[in-house]
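**Student:** Prediction below, plus the sequence it came from.
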Amino acid sequence: MGRVTLREVADRAGVSLKTVTNVVHQRSVVRPATRDRVLAAIEELGYRPNLSARNLALGRAGTIALVVPRLDMPYFASLAMHVLEEAERYGWFVLIVQTRGDAEAERRVLAGTFPQRLDGIVFDPIHVSAEEIRDRADTTPLVLIGEHRAEGVADHVAIDNVAAGRTVVDHLVGLGRRRIGMIGASLDTPEDVRRDGYLAGLREHGLPVVPDWVRPVPANTGEEGAAAVTTLLDDAAGGEVPDALFCSADWLALGAIRALVTRGLRVPEDVAVVGFDDIPYGRVSTPTLTTIASARDEIARAAVESLARRLAGPQPLREIQAGFELVVRESTVGRG
């Protein structure tokens, strides 16, 4: 049996070919009852659109790019899955690119250096500045995701990381913790929204910021989390250490837990630990990991929808906020 055509759908629904085309292209000029009849005919006949022909007719490439720092991180793998699902709703294929956090690779993204023409780019940058994004010569529609602050230069989809950081501190203080450190942050970095939330939470509760308890890492890996905590404990040399740690990524938190346990400290009895991202491994670790879970499905949906809006015509730039929640597990409250 050959491919079902739009003409066959029109004949089955008893409408014109133009009406079927309007339904397939999701145009709002069709009456609801007529649209339902056409959709029923599409389902009955098993019509599947020829995406290449459709995109050609619309003057589109039919492909968008998702650009992230690392695909081997569970957060980005999960995000990619949601972007693929959302893009399929718009008839887009997704080209997935990783920059490995390299500044020059990010600049090549801004320059439009891709092997094919694209309808849009969903980009999670680390290094490029707002000015570089604003001044890029490439005109491909761009939507930013993640923590990078670039207000007024592109649509941006992210959770409220500052509020999330405050939520973590509120949780720890509510458990009676008063010596709260942070792994994966620096007091000297001008832009770090999760750290800013941590500092705001300490201020709101009248708690001190102890510089030795705030430790940067070169990468968000378990090894680096363990190394940062080991160094923190070594530097304390028998003095006071934190009774809670907020880690800016779950991998760091899992490494931190290993370092604490290796040094004879109990989690959470001696030191409570909170991560960020809700990766699957934290749900089965010992102890299971308390973490901030961001709504990755919301982020993907808003980012892809923003690209579709931009293709439809000029639009004002938007800051779009996705949801998050604190998922409380054993690393802060024990087994109960």
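**Tutor:** It's in.

**Student:** Only C-alpha atoms from now on, for both contacts and neighbour counts.
**Tutor:** Fine.

**Student:** what about Ser320, which helix or strand?
**Tutor:** If you look again at residue 320, you'll see it is Ile, not Ser. Per DSSP states H and E, Ile320 falls inside strand 319-322.

**Student:** er, Val94 I mean
**Tutor:** Val94 belongs to strand 93-98 when assigned by DSSP H and E.

**Student:** For the strand holding Ile320, name the packing helices and strands.
**Tutor:** strand 155-159, helix 296-312 (3 or more CA pairs under 8 Å, 6 or more residues apart in numbering; DSSP states H and E).

**Student:** Buried residues of it, list them for me.
**Tutor:** Using 16 or more other CA atoms under 10 Å as the burial criterion, the residues of strand 319-322 that qualify are 320-322.

**Student:** same deal with stretch 211-220?
**Tutor:** 213-217, 220.

**Student:** so how far is the helix or strand following the strand holding Val94 from its chain's centroid?
**Tutor:** Once the chain leaves strand 93-98, the next helix or strand it forms, by DSSP H and E, is helix 103-110. Distance, stretch centre to chain centre, for helix 103-110: 19 Å (CA atoms, centre = their mean, to the nearest Å).

**Student:** Check it against this one:
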Amino acid sequence: MIPAGGRVISVAARPRIKDVAEYAGVSPKTVSNVINNFEHVSDQTRAAVREAIDALGYRVNVAGRQLRQGRTGMITLAVPELDVAYFAELAKHVMAEADRRGRTLLLHSTGGVRERELAALHGFDAHFSDGVILSPLSLLPRDLATRDRRLPVVLLGERPAAGTTDHVGIDNVAAAREATEHLLSRGRRRIAVIGGSVRGRQGTDRLRTDGYREAVAAAGLPFDEDLVTPVHAYHWQDGARAAAALIHRDTSPDALLCLNDHLALGALRALHEAGRSVPGDLDVMGFDDIEASRFSVPSLTTVAPDKEQIARSAVSLLLDRIDDPESGSAQHHVVGHEVMVRESTGG
């Protein structure tokens, strides 16, 4: 029994909408309108309902609402590798945003394998998830063109084809251009790109290499394709091997632009073992601003994408599609980035 404005009402162990309605002296429909933020409710009534919600400790039954709508209340995040720090940090932000929006997040690692990315793109042929946020490495444009449109999908990072599926990412060309400009401003002229590519499809490696080329051209320097060093994978050891090979050339570089922080941190280790000082002999720069970049010796200059905003935008886009699958053409959200200058380039 709970007192309510001079009355005493009986409330169930777990308060229901009708209990809130009785406490506030309104109809259950009015309580529902306030919970769903409908506009046509007076401020006085809205305040009375919210007071009743707080007084009774009422909580919205999200699971029940989702089941009534034929949904699970769960969304999936599929990334190439959870043991790569960037994806782990991104997953943390996506999980926090999903929780804030009343959803449960399922995590899946594809390994960058096309078959597993296709399985994620099609919802794993199951019905346990209302939508998928996918960071692909191997998907082809035709994969997106033939996907089942009934399953909402938001892409991160790689975008195999423009205009077919909702997408969130940074401007990779601009980010790499700014990173290269920073190195050029320090007098570096032979800047190698570890993880870069000048051929093949327009993936992240190509886009970042294009940004590098734009900055080099704007500085009046010739583009030397030999300074662009592809790697097998974007792991610590790949960066170490590439850096070791580059510094033993007859004309070695004076700076390394590494296309993720794992490559850059591996390169720092190789340079240390070779007796090369950073930033004395070479500058080293990374991408992603993972937590380890702040604690390396020297600390790593890197491009920091706004991972929290990527998560917010991706979850918001996905939930909008879940609520209204036919809500218009695919959207492309560009999220901000920042060059974080640290000790590896003299900061």
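**Tutor:** Received it, and whenever you're ready, just let me know what you need. This structure is a prediction, so every number in the text was calculated from the model and none was measured.

**Student:** In structure 2, which residues correspond to stretch 265-279 of structure 1?
**Tutor:** Aligning stretch 265-279 of structure 1 against structure 2 (TM-score structural alignment) gives residues 276-290.

**Student:** Contacts for that stretch, please.
**Tutor:** Applying CA atoms under 8 Å, 6 or more residues apart in numbering, the contact partners of stretch 276-290 of structure 2 are 85-86, 89, 179, 183, 188, 253-264, 267-268, 271, 298, 300-305, 340, 343-346.

**Student:** 7 Å instead?
**Tutor:** With contact meaning CA atoms under 7 Å, 6 or more residues apart in numbering, stretch 276-290 of structure 2 is reached by 85-86, 254-261, 264, 300-305, 344-346.

**Student:** Could you list which residues are in contact with the aligned partner of Asn260 of structure 2 in structure 1?
**Tutor:** In structure 1, the residue matched to Asn260 of structure 2 (TM-score structural alignment) is Ala249. Residues near Ala249 of structure 1 by CA under 7 Å, 6+ apart: 220, 275-277.

**Student:** a markdown table for those residues, including distance to Leu311 of structure 1?
**Tutor:** As requested, the contacts of Ala249 of structure 1 are arranged in a markdown table below (distance: CA to CA, whole Å):
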| residue | distance to Leu311 of structure 1 |
| --- | --- |
| Asn220 | 35 |
| Gly275 | 37 |
| Phe276 | 34 |
| Asp277 | 31 |
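
**Student:** first to last residue in the match of stretch 265-279 of structure 1, what's the distance?
**Tutor:** This stretch, stretch 276-290 of structure 2, spans 24 Å end to end (CA to CA, to the nearest Å).

**Student:** And stretch 148-161 of structure 2, by the same measure?
**Tutor:** Stretch 148-161 of structure 2 has an end-to-end distance of 16 Å (CA to CA).

**Student:** show me where structure 1 has strands.
**Tutor:** Remark: strands assigned in structure 1 by DSSP state E are 63-68, 93-98, 120-123, 142-145, 155-159, 180-183, 214-215, 244-247, 272-276, 290-294, 319-322, 324-327.

**Student:** out of the ones you listed, which comes closest to Asn50 of structure 1?
**Tutor:** Asn50 of structure 1 lies closest to strand 93-98 among these, at 13.0 Å (CA to CA).

**Student:** Which residue ranges of the stretch 101-250 of structure 2 form helices?
**Tutor:** Secondary structure of the stretch 101-250 of structure 2, counting by DSSP state H, counting those that start in this stretch: helices at 114-121, 141-145, 172-185, 204-218, 236-247.

**Student:** can these go into CSV with extra columns for mean neighbour count?
**Tutor:** Below are the helices of the stretch 101-250 of structure 2 laid out as CSV (neighbours: other CA atoms under 10 Å):
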stretch, mean neighbour count
helix 114-121, 20
helix 141-145, 14
helix 172-185, 21
helix 204-218, 21
helix 236-247, 20
